[in-house]
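1. sequence below, structure please.
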Amino acid sequence: MEKARSRKIFRKVRQGNSDFALISESAEKIIPLPSSSLPEAHTQSSPSPEYLIFEADDISDYSDNNLSTQSNLSDSDSEQSNTESSASDLRGWALKHNITFSALGDLLEILNRHPNFDLPKDPRTLLCTPRSTTIEKVEPGEYVHFEWISSVEKLIQVPTADYIKIQINIDGIPLYKSSTRQFWPILAKIVEYNQVGVIGIYSGFGKPTNINNFLRQFVNEFNTIEQSSNLKLKISAIVCDVPARSFILGTKCHNAYSSCGKCDIKGEYLDNRVTFPPGNYNLRNNENFRSKLDTAHHNQASIIELLPIDLVEDVPVDFMHLVCLGVTRKLLFLWVKGKKCPGRLRPYQVDQLSTNLLKIKTSIPKEFSRKPRSIRDLEH
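-> This is a model prediction of the structure:
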């Protein structure tokens, strides 16, 4: 592991050296000559540093002290300007390519050996890492809100449309197997640029008890963004899995009788579970949802209702959990491990299916984040 890590750092440093070869060359060209190599100057009646007239006959008339002072000032100003420019370029390069702190620290050490560079020794100083973070109490944990608006403004130099569409994602992430501590991040994806930024992160032993306290800063900031910024953002969708969707909307969870977020169907208890019989039902819409006509569907009022979105159409159901990890997963278990199932596959059929899946693994496009695996790995 150490050898692999060392090779990775070496590659990063080598890439950094090649990327900054041009910076080094340009820095050498614009470094001013020492004062001893400059010709002495002679000024006319109203001497000005910008209009020095050099004449061979009157060299002795110009003060050597003035020339030395002006040269030193220009040297220090030029060196300071070069250092700031190099630091800015290096900071942008490191953020663009996601350079690790260890690799960036090694690169800074190498560059500081060069006489033309006077860069910070610590990567955190170069990247302007904040020294403190405002942490707020959100029961039963803590919440940190980030300056995500400024990040979006830097990313979008020239807007390509009247509104910048963003998608919001909110979900829980378990951190450890041996602890109940979890993260609940609020993420924003800029659709046109395919970039994801962090709005805020909650951390605690369990999810937030009050959804309004959790989302208050985000909702208030979004509703006042047009007054405090030149950006015009529009939420195209709030993407969550089914439990998180019911949590942020303040509605019944997916296993309740009146839990459907798209129509007013009433569930029936059958074979130790809540089922939803087929039929024709009234569809929900934004007006009926906000007025809470179906009181059995709502648990509480949510602050998410203050956002200018359609609470039915703009909060879709999650395809991955409903289909891929829902119906499809149950069918696979039924075909491979189902008891008394007439359609259960034979062991040689499972092996043949696994072989075919592995054969097409190399032909799957890069847009698919997960490649096919053997059916034997179904439980994992």
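2. only C-alpha atoms for contact and neighbour calcs from this point on.
-> OK.
3. tell me where the protein has helices.
-> Using DSSP state H, the helices of the chain run over 2-19, 21-30, 64-96, 101-111, 123-126, 148-155, 211-223, 225-228, 242-249, 286-291, 319, 328-337, 347-359.
4. please identify which of those is closest to Phe276.
-> helix 242-249 (15.9 Å; Cα to Cα).
5. buried sites along that closest one?
-> 242, 244-249 (16 or more other Cα atoms under 10 Å).
6. give me the contacts around that helix.
-> With contacts defined as Cα atoms under 8 Å, 6 or more residues apart in numbering, helix 242-249 is touched by 170-172, 211, 239, 252-254, 301-302, 304-305, 315, 317-318, 321.
7. how many residues are close by Ile190?
-> 21 (other Cα atoms under 10 Å).
8. what residues are up against it?
-> Contacts of Ile190 by Cα under 8 Å, 6+ apart are 164-167, 196.
9. show only the entries of the residues you listed found in strands.
-> Residues of the contacts of Ile190 located in strands (DSSP state E): 164-167, 196.
10. from these, list just the buried residues.
-> For the ones in strands among the contacts of Ile190, buried by 16+ other Cα under 10 Å: 164-167, 196.
11. for comparison, sequence B:
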Amino acid sequence: MRAVDIQNKSGMQYIHLSFSEEIEKVLKRYPCEVTSRIHSLEISLNVDGLPLFKSSSLSMWPVLCSIHLEPVIVFPVTLTLGSQRPLDLTFLEDAVTEIKQLLESGLTFDGRIIEVKLSCIVCDAPAKAMVKNTKSFSAYYGCDRCEQKGFWEGRMTYQEVDGFEVRTDHSFRAQTQPEHHKGRTPLTELPIDMAGQIPIDYMHQACLGVMKKLLTIWTRGEKGRSRQTMISIGQVDVVSARLIDLQQCIPSCFARKPRSLRHLERWKATELRQFLVYTGKLVLSGSLGSPLVLQQLPCLMCESSICLIELKRDVFKYCLYERITIMYLL
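-> Sure thing, here's the model as predicted:
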């Protein structure tokens, strides 16, 4: 047991752990033959809220770090506790100061200096807006990737695909579009690309977003379009039966087995990702016959291609794969 210094920052109870000491502790958990070959170390950061109890508003907002070695180990750098989200970004300052020093001077480990590189800062959309001190993703100027003004159509949409200004690291730091910003963020002290190294939240936008939206439209229809975008109840049952049949074929590296579309509202992000990248192309064969359903098919293909390219970076191979998949589904 050790004593820790508990402070009050950002309206929360706050504990900061020495960044370099925590990395050293983690590196010692790897075999010597692995750490002896390390000359450069990549790390990633994560900031997110964590509710502790269903019956209470008490929550934690930790700053987590992961080291890009196999297996990946995640450890806390800063811990905050309170009944609300942080009131400001002062809880990030100590972590940012230490990370900046590590990036500049490197990490002393086992009698040698290891270069440290910050790969990315990963947050979901609400947390990302908070730590970047920008408007929410649902605001008119909330887009992380461009400077166009959003259009309200039941929800905020960014419809322009040509002729808009792309948001860059320089434009973010200079705050050339003040409508996007709420103030300054400590993260600008780090030598990172504020537009490119804080990526879009894949889990919420791709899996729980686009994939779930498409499945909901196909199985329950789309508002204002009657049944034109739906597949039949019989086809839903066929797809569900195929998913259940695949349960015995799913290896243990997958966290969950496929479930029926009848339980779609309770599907987790891992199930939606599995459907998107792996099982969906098998079970949908012969079921997407409506013209409007086929119009939505490119969304699924595009999203799947991005996921696969991120996994293997073999663009030509997976573009060919998607072309064959479209022919198979039709």
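12. check the helices of the first structure for me and report the most buried one.
-> Between the helices of the first structure, helix 242-249 has the highest mean count of neighbours, a mean of 20, where neighbours are mean count of other Cα atoms under 10 Å.
13. can you tell me what Ser179 of the first structure aligns to in the second structure?
-> Aligned by TM-score structural alignment, Ser179 of the first structure pairs with Ser56 of the second structure.
14. burial count for that match?
-> 9.
15. from Gly82 of the second structure, how far out is it?
-> For Ser56 of the second structure, the distance to Gly82 of the second structure equals 11 Å [Cα to Cα, to the nearest Å].
16. distance check, Glu142 of the first structure against Asn220 of the first structure.
-> Distance from Glu142 of the first structure to Asn220 of the first structure, by Cα to Cα: 19 Å.
17. what do you get for Leu22 of the first structure?
-> For Leu22 of the first structure, the distance to Asn220 of the first structure (Cα to Cα) stands at 46 Å.
18. what residues in the first structure pair up with the top helix by length along the second structure?
-> Scanning the second structure for the helix with the most residues, using DSSP H, yields helix 291-312. Against the first structure, there is no aligned range for helix 291-312 of the second structure (TM-score structural alignment).
19. I'd like the distance between the equivalent of Tyr158 of the second structure over in the first structure and Tyr257 of the first structure.
-> When the first structure is aligned by TM-score structural alignment, Tyr158 of the second structure is paired with Phe276. Distance, Phe276 of the first structure to Tyr257 of the first structure, by Cα to Cα: 8 Å.
20. neighbour count: those two, which is higher?
-> Tyr257 (19 against 15).
21. now the helices of the first structure in a markdown table, with distance to Lys266 of the first structure?
-> Formatted as a markdown table, those follow (distance: least, Cα to Cα, whole Å):
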| stretch | distance to Lys266 of the first structure |
| --- | --- |
| helix 2-19 | 57 |
| helix 21-30 | 68 |
| helix 64-96 | 51 |
| helix 101-111 | 55 |
| helix 123-126 | 56 |
| helix 148-155 | 41 |
| helix 211-223 | 26 |
| helix 225-228 | 40 |
| helix 242-249 | 16 |
| helix 286-291 | 16 |
| helix 319 | 22 |
| helix 328-337 | 24 |
| helix 347-359 | 39 |
